[in-house]
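J.: Here is a sequence together with a model predicted from it:
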Amino acid sequence: MSSFIASWLATFGGSHTAQTVVDVTPTPSETKSELVFSPVGTLSVFDFQTPVPYPFGAERTGFLMKDFDRGVQAARDSGAQLVVAPFPDPIGRDAVVEFPGGITTQLYWHTTPPSYARLTTIPENRIYVSPDTADAFLKSYTRFTGGEVLVDDKNADAAEIGIPGKKYRKIEIQSRFGSALIQVTDGHLPYPFGREMTGYAVDDLAVTLDKAKAAGAAVLWGPVSVTGRDSAVVKFPGGYVAEIHSAKITGRHQPQH
């Protein structure tokens, strides 16, 4: 945990909270917990000291709710299923929902509303779905987030996901919960694609990758330039895999988390 946080901050800058030991699941468990604040995104970092209860650890992101009960109901109304019913945590309430396609997201609420510094760039939620569930996911996700589809390209260059010479469907969504890149594939993905949960935008990709490598991270793929996007996939100490790309255009909305 300490190695991951040190590597992350050396790569992107920022700060972190003091470490606490808490139970963040509805059944008995114990985890070390820290918040990491950086210009490219806010992370909740957990180092479980006990086995991780199902389905925790598989959530792709967390959305902060202003009205928790209304948010949970809105997710269910959009077509997501409630896979972990609301439960209290040390600083608020949580639930886990699953959108069509098996995409799980944690919804949470703080008893005391948090105040985070504005991000320099907006993280990109990177989601992989199959053609069988893509349209159902898109309908549910945009209804819940109020998102706008900016791009729906059925012939995108699959070199972006490590498969040069082939095409795939790429969907870009912008909402108050941040950016989302939906990648509709046949599942024939080379490693590490599909392992990365988030894409982080930086001003200078080469400089950032040098910082990451010096801080103990490994570049798993790239850097490459495809359709005007310079990107790489990096694994940080502890196994967290992230896509990093040059910030050509920042998003139009500030995400809630």
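T.: Great, that's in hand. Numbering: from 1, shown residues only.

J.: hey, let's count contacts and neighbours off CA atoms from now on
T.: OK.

J.: Residue 17 and residue 32 touch, don't they?
T.: No: proximity of residue 17 to residue 32 does not meet the contact threshold set by CA atoms under 8 Å, at 11.7 Å.

J.: How far off centre is stretch 190-204?
T.: 10 Å (CA atoms, centre = their mean, to the nearest Å).

J.: what's the first-to-last distance across it?
T.: 26 Å (CA to CA, to the nearest Å).

J.: show me the contacts for the residue of the chain most remote from its centre.
T.: Going by CA atoms, centre = their mean, the residue of the chain most distant from its centre is residue 165, 27.5 Å out. Residue 165 makes contacts with 157, 158, 159, as judged by CA atoms under 8 Å, 6 or more residues apart in numbering.

J.: Give me the subset of those residues lying in strands.
T.: Among the contacts of residue 165, DSSP state E puts residue 157 in strands.

J.: for comparison:
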Amino acid sequence: MIRRSLIFAALVAFSGTPVWAISQFAVAPQYDTTHVYVAPADVDGFVKGFLATFGGTSTKQVVANVTPTPSSTTSQLLQTPAGTVSLFGFKTPIPYPFGAERTGYLVTDLDKAVNAARKAGADVIVAPFPDPIGRDAVIQWPGGVNMQLYWHNTKPNYAAFETVPENRVYVSPDAVAAFVRGFTTFAHGKVVSDDKKAPGVEIGRADSTFHRIRIESDFGKMTVLATDGHLPFPYGYEMTGYEVADLDATLQKAKDAGVKILVEPSQSGDRRAAMVEFPGGYVAEIHSVAKH
């Protein structure tokens, strides 16, 4: 009894709310998307480059208002074996704070998920609102990390990924503990690695180290990079890391489709990674992992 009380107290101190007091609202990684905003003139080029690089298909493009105040954007979903993108080409100015949210996470109950995120330490910066196919809200975690939560009127059914992408989150050393506590509590996530001296080559600084934490949950994978902010371009601009079986072959497909290779492949541990820029300015990390 004493042991259980101590564990309970430790969890409350760790997150502010015990993990079991927050329900699980995740569905699966294939329902979680990276939000990509490009100029309308770059939409077709981005679609061509992204699908040529990773394979997959796009839903039919529609024009809709996807924000709680009046706006207009093209919208389509790019679904690939390595990750999904919600692509927006706004025809009007983008209402604040949209464009700063990095991901959209499907949840089983939007109102309850928003309340759970709040209990876990997130700010609700856009209260729930209707969109053409469901409802959405935007939350912000410690460190200034914005995420959109969404719910569909009609339950979607998407194929599982061949490789699960990672949400790449840059935060300061001051905010990293609060961010990890809050997000893992909300997501029922687990820290699968915590390297306080990760190789700096992973952030373009081969002569240094930084603090890297990897998290897994039913929302998918996340890599948290706690740095001093002294980052060479393009590090810090990428939102997602895509895992592929053959990095060189994938990069060749990307180049053939007009994608820029910003950082040539480098090795760090069992991962070999490069940085690319798709038409429209979307920066991504692409990596392969050695199989043991």
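T.: Received, thanks. In this text the structure is predicted, and so the values were computed from the model without any measurement.

J.: TM-score of the superposition?
T.: The TM-score (TM-score structural alignment, normalised by the length of the first structure) is 0.95; 249 aligned residues with a CA RMSD of 0.8 Å.

J.: What lines up with residue 42 of the first structure in the second structure?
T.: Aligned counterpart of residue 42 of the first structure in the second structure: residue 84 (TM-score structural alignment).

J.: before we move on, what about residue 8 of the first structure?
T.: Following TM-score structural alignment, the counterpart assigned to residue 8 of the first structure within the second structure is residue 50.

J.: How is its match assigned, secondary-structure-wise?
T.: helix (DSSP: H, G, I helix; E, B strand; the rest coil).

J.: Tell me how far the match of residue 42 of the first structure lies from residue 57 of the second structure.
T.: 10 Å.

J.: neighbour-wise, which of these two wins?
T.: Using other CA atoms under 10 Å, the more surrounded residue of residue 84 of the second structure and residue 57 is residue 84, with 23 against 16.

J.: if I pick the nearest residue to the more buried one once chain neighbours are set aside, what's in contact with it?
T.: Excluding its sequence neighbours, the residue lying closest to residue 84 of the second structure (CA to CA, 6 or more residues apart in numbering) is residue 33, at 5.0 Å. Going by CA under 8 Å, 6+ apart, residue 33 of the second structure touches 83, 84, 85, 86, 103, 104, 105.

J.: try residue 199 of the second structure
T.: Contacts of residue 199 of the second structure (CA under 8 Å, 6+ apart): 206, 208, 209, 210, 268.

J.: thought the second one was touching residue 227?
T.: Pointing back at residue 208 of the second structure there. No: assessed by CA under 8 Å, residue 208 of the second structure is found out of contact with residue 227, at 10.6 Å.

J.: and these two? which has more neighbours close in?
T.: residue 227 (20 against 13).

J.: which position in the first structure aligns with that one?
T.: Aligned partner of residue 227 of the second structure by TM-score structural alignment: residue 185.

J.: Quick check: the gap between that match and residue 128 of the first structure.
T.: 7 Å.

J.: cool, residue 43 of the first structure as well?
T.: Counting by CA to CA, the gap from residue 43 of the first structure to residue 128 of the first structure is 21 Å.

J.: the more surrounded of those two?
T.: Taking neighbours as other CA under 10 Å, residue 43 of the first structure and residue 128 compare with residue 128 leading, 23 against 16.

J.: Now the more buried one: closest residue in space, sequence neighbours ignored.
T.: residue 183 (4.8 Å).

J.: Contacts only, for that neighbour.
T.: 126, 127, 128, 129, 168, 169, 170, 171.

J.: Which parts of the stretch 151-292 of the second structure are strands?
T.: Remark: strands assigned in the stretch 151-292 of the second structure by DSSP state E, counting those that start in this stretch are 166-171, 190-199, 209-217, 220-226, 240-243, 260-268, 271-277, 283-289.

J.: Which among those is found nearest to residue 123 of the second structure?
T.: Closest to residue 123 of the second structure of these, according to CA to CA: strand 166-171, at 16.2 Å.

J.: corresponding residues in the first structure for that closest one?
T.: Strand 166-171 of the second structure covers residues 124-129 of the first structure once aligned (TM-score structural alignment).

J.: follow-up on the earlier one: of all the contacts of residue 199 of the second structure, which comes closest to residue 92 of the second structure?
T.: Closest to residue 92 of the second structure, out of all of the contacts of residue 199 of the second structure and judged by CA to CA, is residue 210, at 39.7 Å.

J.: Whatever residue of the first structure lines up with the closest one and residue 92 of the first structure, how far apart?
T.: The equivalent of residue 210 of the second structure in the first structure is residue 168 (alignment by TM-score structural alignment). Look at residue 168 of the first structure and residue 92 of the first structure: by CA to CA, they are 40 Å apart.
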